[in-house]
Every structure is written in structure tokens, then in C-alpha cells.
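Participant: Got a sequence here, can you build the structure:
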Amino acid sequence: MHYTIHQNISIHFLRVGSISNSSVLQIGSAGVIQSSSNLYNTGDFEQPAPEAEAQEQAPFVPLAF
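Facilitator: The predicted structure follows:
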């Protein structure tokens, strides 16, 4: 048995709090969700960034232990 589904989605406002490499944002229905990971060099950098220096201050957000 085969189903054909036609849908029209109109989004007037979409707010996404955060999204990370392992997040999935899906709008509508999908039979298969394929992952995508892209890395872009938008600043035309030609060498790696210098190593960060360690800071001796407390974190801004308290960490739960």
C-alpha cells in the first residue's frame, strides 16, 4: 500500500534557541532524515589560530558537580 502526501507549510516566524552538530530540526514529515555536516572557512584563513592561554578566573556559569 502506497500513500501520497502533499503538504504546504507556511512559517511566519521561527525561533531556534540553539542548534549543535548533533541536533535535528525537522519541519513537516520525512520518511528519511539524512545527516549533514559542513565546515566552512568563511574568513579565508590560511593557518590555524594560535593556542588559547589558560585563564585563572572562575567560570561565569556555575558548574554542577
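
Participant: rest of the way, CA atoms for contacts and neighbours
Facilitator: Noted.

Participant: One more, so I can put them side by side:
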Amino acid sequence: MKQGFAAMQDWLSGKINYHTARNISFAISRLVRDEKDLVKKRFYQPFSPLMASPHVNTIASGKQTLQ
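Facilitator: Have a look, this model is predicted:
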């Protein structure tokens, strides 16, 4: 989660592109998918789309297009 937050902050400040935050989002999705504990699964599940929000915001704003 700390890496995701740091990546999002770096993206928003223009230090990196959105790929880092998006890749962290994918990693969280994989962790959630493989998690056996239902409570942990439900807790971590909303973090994946949150980490990808810079990616969605970039495309929605027209700064980046889907390729």
C-alpha cells in the first residue's frame, strides 16, 4: 500500500508516468485473487482500483489515450 501511495504521489507530481501505479494495482489484484482469508480479501479489494485511479484520470482527461 505504501508503494502504491508513493507511486500515485509521484505520478501526480509529474515524476513518473502512470504505469508504475497501474502495475501496483495489478499486483494488488493478484494478491486479492490468491488470498484465502475472506476478511483480508474484502479489506484489500478496494485498493486495487484506487491505485489505478491516476491511469483512469489520465485517460479521462485526454492527456493519454488508450493504445
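
Participant: now what about the TM-score between them?
Facilitator: Here the superposed chains carry a TM-score of 0.20, computed using TM-score structural alignment, normalised by the length of the first structure; 29 aligned residues with a Cα RMSD of 4.5 Å.

Participant: any idea how far S29 of the second structure lies from S53 of the second structure?
Facilitator: Separation of S29 of the second structure from S53 of the second structure (Cα to Cα, to the nearest Å): 14 Å.

Participant: Contacts only, for T20 of the second structure.
Facilitator: Applying Cα atoms under 8 Å, 6 or more residues apart in numbering, we find T20 of the second structure in contact with A7.

Participant: How about the one helix or strand it maps to, which residues are buried there?
Facilitator: Element membership of T20 of the second structure, judged by DSSP states H and E, is helix 19-34. Neighbour-count burial for helix 19-34 of the second structure flags T20, A21, R22, N23, I24, S25, F26, I28, S29, V32 (criterion: 16 or more other Cα atoms under 10 Å).

Participant: Report the distance from it to the chain centre.
Facilitator: 7 Å (Cα atoms, centre = their mean, to the nearest Å).

Participant: elements contacting whatever helix or strand comes next after it?
Facilitator: Using DSSP H and E, the helix or strand that directly follows helix 19-34 of the second structure along the chain is helix 38-44. Other helices and strands packing on helix 38-44 of the second structure, by 3 or more Cα pairs under 8 Å, 6 or more residues apart in numbering; DSSP states H and E, are helix 19-34.
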